[in-house]
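Visitor: What shape does this take:
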Amino acid sequence: MFAKTAAFPLFATPVWGFDLPADKALDINGRLLVLLERWFTPRPALKPGETWQTTHDLHQRPEFAPLLPFVRGSVEATLDALAVRERAWTITGCWANINPAGGFHPPHIHPNNLISGVYYLQTPPNADAISFHDPRPQAHLIQPVATKGVPETQSEIEVEAKPGRMLLFPSWLRHSVRPNYGNQERISISFNVMLDDYAARNSAPMWKGFREDGTRA
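Guide: All right, here's what the predicted structure looks like:
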């Protein structure tokens, strides 16, 4: 009927995935799991369903240095994809998430940052996904019965979380983690990134005006 058809993915919300080489992931994850066990034993006393985070200074500890090149590489690749001009940025926080059996993370965002990321150290079966939520609540006001789930109509999408995988996403994108139905702790490393001197570098008007002599600036 038509000579050509196309669907245009307007206003897409990307989530970027980076898988470390298997040997690197095995080495780094093994080291970090040992460190976390040493630093944070005994575990905090928690109520059923609760989870906990470490302090948010892990990126400043020398022992975490082996992971940082991969964080930097993933952030730079994401900024490339977004065509961001300013490239001075800072890790504003980095911490471990420990989800014991039954532990979960309710939907949340990471305010006052540009990009957030998570790197997976240990994801037992039945605790191996992260959920991202459609930031357009009005898009689901009308929900026709579908024959299958497609990203264009889903209000929540799960992305596989596996050891050695790093996921980056806009810090405003709401996300959550379902309860850990596995027998092991689910352990991940989260981090936030913000551009340096954002107001000074980015807040001036982006358009060019005319000078007094009538020429464009």
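
Visitor: Please count neighbours and contacts with C-alpha atoms only from this point.
Guide: OK.

Visitor: May I see the buried residues of the helix or strand harbouring residue 199?
Guide: Element membership for residue 199 (DSSP states H and E) is helix 198-202. Residues of helix 198-202 include none that count as buried (16 or more other C-alpha atoms under 10 Å).

Visitor: helices or strands up against it?
Guide: Counting contacts by 3 or more C-alpha pairs under 8 Å, 6 or more residues apart in numbering; DSSP states H and E, helix 198-202 is packed against no other helix or strand.

Visitor: helix/strand/coil for residue 77?
Guide: Under DSSP: H, G, I helix; E, B strand; the rest coil, residue 77 falls in the helix class.

Visitor: For residue 53, give me its contacts.
Guide: For residue 53, the contacting residues are 95-98, by C-alpha atoms under 8 Å, 6 or more residues apart in numbering.

Visitor: Tabulate those in a markdown table, adding columns for secondary structure and neighbour count.
Guide: Supplementary listing: those in a markdown table, determined by DSSP: H, G, I helix; E, B strand; the rest coil; neighbours: other C-alpha atoms under 10 Å:
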| residue | secondary structure | neighbour count |
| --- | --- | --- |
| 95 | strand | 18 |
| 96 | strand | 23 |
| 97 | strand | 20 |
| 98 | strand | 21 |
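
Visitor: can you name the two of those that are farthest apart?
Guide: Maximum pairwise distance among the contacts of residue 53 (C-alpha to C-alpha): 9.8 Å, between 95 and 98.

Visitor: Okay, the closest residue to residue 52 other than its chain neighbours and residue 77: tell me how far apart.
Guide: Distance criterion C-alpha to C-alpha, 6 or more residues apart in numbering; nearest residue to residue 52, sequence neighbours excluded, is residue 98 at 5.6 Å. The spacing between residue 98 and residue 77, counted by C-alpha to C-alpha, to the nearest Å, is 27 Å.

Visitor: same question, residue 120
Guide: When C-alpha to C-alpha is applied, the distance between residue 120 and residue 77 equals 19 Å.

Visitor: I have a second one here; can you model it like the first so I can compare?
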Amino acid sequence: MPLEKNYCGYTKPITLTRSHAALLSAGSSLQIVESILSGESRSGIGVIRPPGHHAECDETYGFCFFSNTALAAKYAIEIHHLERILIIDWDVHHGNGIQRMFEEDPRVLYVSLHRLDIFPLKPEESDCNVIGTGAGAGYTVNIAWPKRGMGDAEYLAAFQQIIMPIAYQYDPQLVLVAAGFDAAQGDPLGVPTSPVKPHNIPKRLLPMLEVNSNRCQHRW
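Guide: You can find the predicted model right below:
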């Protein structure tokens, strides 16, 4: 008998097949980081499902079982003793699970670009005034769009004017990207919220790769 969990208003059965896929997804993220930090690879990409950035430490949420990118960062901290990891989350929804895991931890700088008026609909946790707590204060950056209609120009401006200056100052040892593509034009969950053209999305990544190549030890 499959367990039942609620995903953003929908009830989805957690079957053994889905659980296995979720474990493979999370494990693949760890394997990528291990390959990079061991020197086997210079960079990597995980084409994996299910996604992860909504999953909390103790709860599945928003179609997500495990917070894959957050677990990858935690692996790099605990196993390879990294002290500065930058996570960029450009999914059109706020990555509440990643933020929650590291909101008190200065070893992870979490930057999220998202809309406030769609799921998870918690502006008190995801607007620009939310910057982390305790030792992690200042290490959470929420670039929160108030409404739909943000496109290439707005995203590229956010990278050039906000994210890149912060990234240079932070000088990360590892960059992880939670690369949800529902901000891309044509995606039913994101459009017409943020009609970014798919071929322009890599332009957002190129400056980060430049940071990694010139100043950062590793990248994902």
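
Visitor: what's the TM-score for these two chains?
Guide: Both chains were compared after superposition, and using TM-score structural alignment, normalised by the length of the first structure their TM-score is 0.26; 117 aligned residues with a C-alpha RMSD of 6.7 Å.

Visitor: Just the closest of the contacts of residue 53 of the first structure to residue 24 of the first structure, please.
Guide: The shortest gap between residue 24 of the first structure and any of these belongs to residue 96, at 19.0 Å (C-alpha to C-alpha).

Visitor: Quick check: closest non-adjacent residue to the closest one.
Guide: Nearest non-adjacent residue to residue 96 of the first structure, counting by C-alpha to C-alpha, 6+ apart: residue 189, 4.4 Å away.

Visitor: And residue 16 of the first structure, by the same measure?
Guide: By the measure of C-alpha to C-alpha, 6+ apart, the closest residue to residue 16 of the first structure outside its immediate chain neighbours is residue 168, 5.1 Å from it.

Visitor: packing partners for the lengthiest helix in the first structure?
Guide: Ranked by number of residues, the top helix in the first structure under DSSP state H is helix 22-39. Under the contact definition 3+ C-alpha pairs under 8 Å, 6+ apart, helix 22-39 of the first structure sits against strand 115-122.

Visitor: Run through the neighbouring helices and strands of the strand it packs on.
Guide: Packed against strand 115-122 of the first structure by the contact rule (3+ C-alpha pairs under 8 Å, 6+ apart) you find helix 22-39, strand 165-170, strand 186-195.

Visitor: That one versus helix 22-39: what angle between them?
Guide: 90 degrees (axes from the mean of the first three to the mean of the last three C-alpha atoms, to 10 degrees).

Visitor: now the angle between strand 165-170 and strand 115-122 of the first structure, please.
Guide: Computed by the same axes, to 10 degrees, the angle separating strand 115-122 of the first structure from strand 165-170 equals 160 degrees.

Visitor: now the angle from the next helix or strand after strand 115-122 of the first structure to strand 165-170?
Guide: On the C-terminal side of strand 115-122 of the first structure, the nearest following helix or strand under DSSP H and E is strand 129-133. Regarding strand 129-133 of the first structure and strand 165-170, their directions subtend 10 degrees when assessed with the same axes, to 10 degrees.

Visitor: rewinding a little: quick one: the residue nearest to residue 52 of the first structure from residue 117 of the first structure, how far?
Guide: Remark: distance between residue 98 of the first structure and residue 117 of the first structure (C-alpha to C-alpha) = 16 Å.

Visitor: Next: residue 168 of the first structure.
Guide: Here residue 168 of the first structure is placed at a distance of 4 Å from residue 117 of the first structure (C-alpha to C-alpha).

Visitor: same question, residue 186 of the first structure
Guide: Using C-alpha to C-alpha, one gets 16 Å for the distance from residue 186 of the first structure to residue 117 of the first structure.

Visitor: can you check residue 201 of the first structure too?
Guide: Plainly put, residue 201 of the first structure is 24 Å away from residue 117 of the first structure if you go by C-alpha to C-alpha.

Visitor: ok, back up a step: could I get the contacting residues of the residue nearest to residue 96 of the first structure?
Guide: By C-alpha under 8 Å, 6+ apart, the contact list for residue 189 of the first structure reads 94-97, 118-121.

Visitor: Can you add distance to residue 69 of the first structure and give those residues back as CSV?
Guide: Conversion of the contacts of residue 189 of the first structure to CSV gives the following (distance: C-alpha to C-alpha, whole Å):
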residue, distance to residue 69 of the first structure
94, 14
95, 16
96, 18
97, 20
118, 14
119, 13
120, 16
121, 16
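
Visitor: among these, which two are most distant?
Guide: The widest separation within the contacts of residue 189 of the first structure, taken as C-alpha to C-alpha, falls between 94 and 121 and amounts to 14.0 Å.

Visitor: higher neighbour count, those two?
Guide: Neighbour comparison, residue 94 of the first structure and residue 121: the larger count goes to residue 121, with 24 against 21 (by other C-alpha atoms under 10 Å).

Visitor: in which helix or strand would I find residue 13 of the second structure?
Guide: Assigned by DSSP H and E, residue 13 of the second structure falls in strand 10-14.
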